[in-house]
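J.: let's see this in three dimensions:
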Amino acid sequence: MFGAVALQMQTAFGGTSVEHLCTNWLYDGVGAGAAATCLLRDRDSGDRLAWRLIGAGILCWTVGDGYYTFALQDLSSPPFPSFADLGYLAFYLPTFIGFGLLVRSRVVEFTRSVWLDGLIAAFTVCALATSLVWGVVWRSSEGGLGAVATNLAYPSGDALLLALLFGAVALSGWRLTRGWSLLGAGLALFAVADSVYLVEVAHGAYRYGTWLDLGWPGGFVLIAAASCISVKQTRPRQLEGRALIAIPVVMASVCLTIEVWDHFQRINTVALVAASLGLVAVLGRLALTFTEHLVLLEATREESLVDALTGLGNRRALFRELDTFLSQPNGGEALLLLFDLDGFKGYNDTFGHGAGDSLLHRLGGRLRDSLGGRGQAFRLGGDEFCVLVESSVGGLEWVRAAAHASLRESGEAFRVTCSSGHAELPREADNSRDALQIADRRMYTAKGLIGTDNGSRDVLLQALVERDGYLGDHTNGVTHYSAALAQELGLVGSQAKLVRAAAELHDVGKLALPETVLAKPGQLDEGEWELVRRHTLIGERIIAAAAGLEDVARTVRSTHERWDGGGYPDGIAAEEIPLAARLISICDAYDAITSNRAYRQARTAEEAIDELRASAGTQFDPKLVEIFIESVLPRMNRQAAGSLPALTAS
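T.: Sure, this is the predicted structure:
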């Protein structure tokens, strides 16, 4: 019907009879059909009332227009206001209520910021609409109070309709689905067409038969189409970045323009009040945004310093506390204690990671409570905890006893305890890194991992030395460099232990390679290279056969992977490669370049550095390469010259 009306209105085809059919019958038939679609559409209980109200509003408008067409149109002086105006104006109230119910049922969450966005949009659009239309209609209104009130009711209803529409879009976080787009477009088309009609009538410029007259039925068609689409619930989108401030600024600019323009050409009071309320809402929104960002900043700062699992301070928090304490002149004495859980890996493997996380949460809470407010507890990661207490060495025993008592739990199938090491501050260390290193070394001594027999690991190392003296020297060099790089990265506890063990055993797979391949002075052929590329897999199998070295085995497997994915045996790339393996590969290459090999002489340190930099980003992790070159090598050179204590890696 709408297509026929539009075609006839613009082309005048069919003569007077067709024009009469389209103008008097089909025109209002579009509205009646749209109303029936909304009223009779089978919706769920949450939507039915809303669409029936909107359908009732369209039906009222259609009845009013039909009354005007058949009862008043041919009169030389039709009464005003009339029953037609009653039908036209009856469109607004049920439509407002129905639209509001749809918004309430479809938008899941209304926060303070969402409400303010809705108010800003509503007040701004209302101010703009009334400033353009309301004053024009007011000045052209004639007759008694009823006539003037009826004249002003139309632009007021249109302005409120546009305000509600834009407010609803703002409430949804400026997110439009297909259904909402159709409904919004239909209501907006109706309101804009009605407003333009009022302005043209006020200026005496209105003429029937233009595109303007298609605005009302066109809006009804879009609304009816929206009623046929199931609109899902939406959660308001959180605006971020520039959009967060751009929309309030644009709305404020519109309101401010209206306020300023009033000084040059008087604008009606309704528009001024709406613009002022819009500015107030914008100020409230900016204040709320500032407050929300302060809360977010505080939460982010808190999260950056707190371990999410245990609620204790994390590694960053520990370093901050240590740096603060050690930077104070005459800051007194303090004890730093480092703890590593014994038996936790077996517990995790037996009961699962969920149970392991619960255990860490319980132990962390007990550790904090055991200090009685006299110190701070931290979780460094994994199964490593730390305590910082302002006390002299005389308080060491009570702190250690309290912590050991809290970091233990046992049952029928498990027993978890801890080992510890300590550092006295500032007597033994004047910076946080050295303090952790001292505590770390003492903790491993307590575990029996330094200066004692490590069983399977020592057997493998000795076998490697007996097989090839160069491999023994090379292993020592790689281990020394790797421990220094791990220390520079702040790795302690089980992470540092893993780096050292994997560095010591990274070439153990070469035990299975023929002597002719290991000692060959020339280039290897493809078959020999294939054997060499298998040595990390062989090493993994050898190491994994020893209980407790599973993580070391997995790390050794990846020591010849490349940053660009071109390595072996798995072809993994970038941060898919374990950190310990990336670290060891750099140290392995540096020591190999600066050592005599069967097929070439040793190269200088400068040449080795150039080679590492040339391969950064392809073979090696570029960040680790720079740390190794800029921090680790200079530090080790100073140690060799006697300006620093010798490195003792755990």
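
J.: alpha carbons only for contacts and neighbour counts from here, please
T.: Noted.

J.: helices or strands up against the single longest strand found in the chain?
T.: Here the longest strand in the chain is taken by residue count, with DSSP state E as the criterion, and it is strand 415-425. Contacts of strand 415-425 with other secondary structure elements, assessed using 3 or more CA pairs under 8 Å, 6 or more residues apart in numbering; DSSP states H and E, are made with strand 334-342, helix 344-351, helix 396-406, strand 409-410, helix 432-447.

J.: and it, how far from the chain's centre?
T.: Computed by CA atoms, centre = their mean, to the nearest Å, the separation of strand 415-425 from the middle of its chain amounts to 37 Å.

J.: now the angle from it to helix 344-351?
T.: Using axes from the mean of the first three to the mean of the last three CA atoms, to 10 degrees, the direction of strand 415-425 lies 150 degrees away from that of helix 344-351.

J.: so how far is stretch 361-376 off the chain centroid?
T.: Counting by CA atoms, centre = their mean, stretch 361-376 is centred 32 Å from the centre of its parent chain.

J.: buried stuff in it?
T.: Using 16 or more other CA atoms under 10 Å as the test for burial, stretch 361-376 gives 361-371, 375-376.

J.: could you list the buried residues of whichever strand or helix holds residue 291?
T.: Under the assignment given by DSSP states H and E, the secondary-structure element containing residue 291 is helix 269-305. Residues 270-286, 305 are the ones in helix 269-305 that count as buried (16+ other CA under 10 Å).

J.: one more sequence to fold, the one below, so I can look at both together:
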Amino acid sequence: MFTENRRLRDELRTTHARIAALEAERNDYLRKDRRAGVLTLDAFREAAAAALRGSQRRGEPAALVLVDIDGFRALNGRRGAAVGDEALATVALRLRELVRGGDVVGRTGADEFAVVMPGANLAGARGVAERLVAVLEQSGPVTVSAGIAVDGGTGQLDGLMADASAILERARIAGGGRVGAPGRQPSVEPSRGAIGALALALAERDRGTGEHAEQVVALAGAVARRMNLDGEEVERIAAAALLHDIGKVAVPDSILNKPGALNDEEWAVMREHSIVGERILRAVPGLGPVARMVRHGHESWDGSGYPDGLAGEAIPLGSRIVLACDAYDAMTSERPYRPAMAPPEAVAELVAGAGGQFDPRVVEALVGYLEDRTPLEYAARTPA
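T.: Model (predicted):
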């Protein structure tokens, strides 16, 4: 009898333990946002408030980082909810990789995340935010803006959220893809002047390259609008089109102006220009997304391009648009080593390359735009 009672007690303990584990698992499941895998708003507020009280008791600093996905509503509308969900998951994953074990991460809005960092000062919080912005710029396809607030000893979550939100809004107004912090006021669109200066430098370096860039800008902007991209993305693509050859400032004149075909060594130097272009543009605040488009401006839809051999949707859409428009303008322009093609002939080349070198959707949009142009405009590009 004693043995039987002990067995029953053991079974009862095991059952209770299983129930407790299942209950804990259920509670954890309910506290996590299903799309992002971080705490829900209510769970975040509870955990963040506790973390702030702990920092206050210990006399430690604390910081809050608020992160917003740039252009999330347009991304959802343009590419669907599944792509929006993927963007949320990507940002949450990168954020979890960057924060410390004791930091509290939650989804606080449709396209917004927050991190409470107990024991962290402004420099520590800024480091996390800037690394997140840089990682997402380099990996794509989304970029984020961030705002930072530092606890002054009150331990009040709502006050920190309000301060970080105001700073985040200034970062968004300034063009997105950047970090705002206390005492740091980002100026509105600081990259516009830099874009003009770089374009002028390119034109001075090689007048033909500068004129070609202007033609590509007009085509790329028209194609982007025809593909129903939002205004902000059209501007970024136009900037990438204008500066897609900026890396050629580092190419020697003997290669850049060679009248004949390049040899293998010369091609190796020429192919570096997209990487050089990316480095130049990344030095300009706010031009990270444009720099990424420029780096991948010679990637092919089928993966045969350079410098990274990306394929399909892994290539930034702006890069795919600029590539096709660049190719069309190059084919219909005179070169020292060949005459210009007639527009219909160049269009045939684009169509033949769809699915290989070019994104078929981009080719369709570009050809549609060209065919909609007036006969006079079309004839103007036709060699006599």
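
J.: can you pull the TM-score for these?
T.: After superposition, the two chains reach a TM-score (TM-score structural alignment, normalised by the length of structure 2) of 0.53; 239 aligned residues with a CA RMSD of 4.3 Å.

J.: matching residues in structure 2 for the helix holding residue 291 of structure 1?
T.: Mapping helix 269-305 of structure 1 onto structure 2 (TM-score structural alignment) gives no aligned residues.

J.: now for that helix, which elements pack on it?
T.: Of the remaining helices and strands, those touching helix 269-305 of structure 1 by 3+ CA pairs under 8 Å, 6+ apart are helix 112-129, helix 242-261, helix 315-326.

J.: what angle sits between the shortest one and strand 334-342?
T.: Between helix 315-326 of structure 1 and strand 334-342, the angle formed by their directions is 160 degrees, by the same axes, to 10 degrees.

J.: got it, and the longest one?
T.: Counting by the same axes, to 10 degrees, helix 242-261 of structure 1 points 130 degrees away from the direction of strand 334-342.

J.: which single helix of structure 2 contains the most residues?
T.: In structure 2, with assignment by DSSP state H, the single longest helix is helix 2-31.

J.: and the next element down the chain from that helix?
T.: The first helix or strand that comes after helix 2-31 of structure 2 along the chain, using DSSP H and E, is helix 41-58.

J.: that following helix aligns to what range in structure 1?
T.: Mapped onto structure 1 using TM-score structural alignment, helix 41-58 of structure 2 spans no residues at all.

J.: buried set for that helix?
T.: Buried-residue list, helix 41-58 of structure 2, by 16+ other CA under 10 Å: 41, 43-45, 47-56.

J.: show me where the stretch 551-650 of structure 1 has its helices.
T.: Read by DSSP state H, counting those that start in this stretch, the stretch 551-650 of structure 1 holds these helices, from start to end of the chain: 579-593, 605-615, 622-627, 633-640.

J.: any chance of those in TSV, with distance to residue 502 of structure 1 too?
T.: Supplementary listing: the helices of the stretch 551-650 of structure 1 in TSV, determined by distance: least, CA to CA, whole Å:
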stretch	distance to residue 502 of structure 1
helix 579-593	8
helix 605-615	21
helix 622-627	17
helix 633-640	20
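
J.: of all those helices, which lies closest to residue 421 of structure 1?
T.: helix 579-593 (23.0 Å; CA to CA).

J.: could you check how far the closest residue to residue 252 of structure 1 other than its chain neighbours is from residue 402 of structure 1?
T.: Nearest non-adjacent residue to residue 252 of structure 1, counting by CA to CA, 6 or more residues apart in numbering: residue 279, 5.7 Å away. Distance check for residue 279 of structure 1 against residue 402 of structure 1: by CA to CA, to the nearest Å, it reads 60 Å.

J.: before we move on, the earlier item: got JSON lines for the helices and strands packed on helix 269-305 of structure 1, with mean neighbour count too?
T.: Conversion of those to JSON lines gives the following (neighbours: other CA atoms under 10 Å):
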{"stretch": "helix 112-129", "mean neighbour count": "25"}
{"stretch": "helix 242-261", "mean neighbour count": "17"}
{"stretch": "helix 315-326", "mean neighbour count": "18"}
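
J.: okay, the helices and strands packed on strand 415-425 of structure 1, which one's buried deepest?
T.: For these, the largest average neighbour count (mean count of other CA atoms under 10 Å) is found in strand 334-342, namely a mean of 24.

J.: what range does that strand cover in structure 2?
T.: So in structure 2, there is no equivalent range for strand 334-342 of structure 1, judged by TM-score structural alignment.

J.: can you give the contact residues for that strand?
T.: Surrounding strand 334-342 of structure 1, the residues in contact under the criterion CA atoms under 8 Å, 6 or more residues apart in numbering are 383-393, 396, 400, 407, 416-426, 435-436, 439-440, 443, 493-494.
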